[in-house]
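Student: how does the following fold in three dimensions:
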Amino acid sequence: MYATLDDLKTYLNITTNDDDALLTALIERATQIIDTAT
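Tutor: The predicted model follows:
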């Protein structure tokens, strides 16, 4: 994994937990794309 949920939330300045599932899915998909491309 290239980034954690906490890393992304800090980078985007997100302080709530409302979108954790969406952000986790985004991280997982981005990781898959990067791994496939490299």
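Student: use CA for all of it now, contacts and neighbours both
Tutor: Noted.
Student: just the helices in the chain please.
Tutor: Taking DSSP state H as the criterion, the chain contains helices spanning 5-11, 20-37.
Student: mind putting those helices into a markdown table with mean neighbour count?
Tutor: A markdown table is the format used below for the helices of the chain (neighbours: other C-alpha atoms under 10 Å):
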| stretch | mean neighbour count |
| --- | --- |
| helix 5-11 | 13 |
| helix 20-37 | 13 |
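Student: one more to line up against the first:
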Amino acid sequence: MKNIAAQMINFDREQMRRIANNMPEQYDEKPQVQQVAQII
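Tutor: All right, here's what the predicted structure looks like:
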């Protein structure tokens, strides 16, 4: 569970980094989040 939480935190950090840089969200990462949810 700690690894999954760490992955979600890293994902959130990447999203915030993109928003700060005014970059559009990459749709390629959304399926990865869904896969993590399925594993849980």
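Student: now the residue nearest the centre of structure 2: how far from Lys30 of structure 2?
Tutor: The centre of structure 2 sits closest to Phe11, judged by C-alpha atoms, centre = their mean, with a distance of 2.7 Å. Going from Phe11 of structure 2 to Lys30 of structure 2 by C-alpha to C-alpha, to the nearest Å gives 10 Å.
Student: Asp12 of structure 2 now?
Tutor: Relative to Lys30 of structure 2, Asp12 of structure 2 is positioned 12 Å away (C-alpha to C-alpha).
Student: now Ala6 of structure 2
Tutor: Distance from Ala6 of structure 2 to Lys30 of structure 2, by C-alpha to C-alpha: 16 Å.
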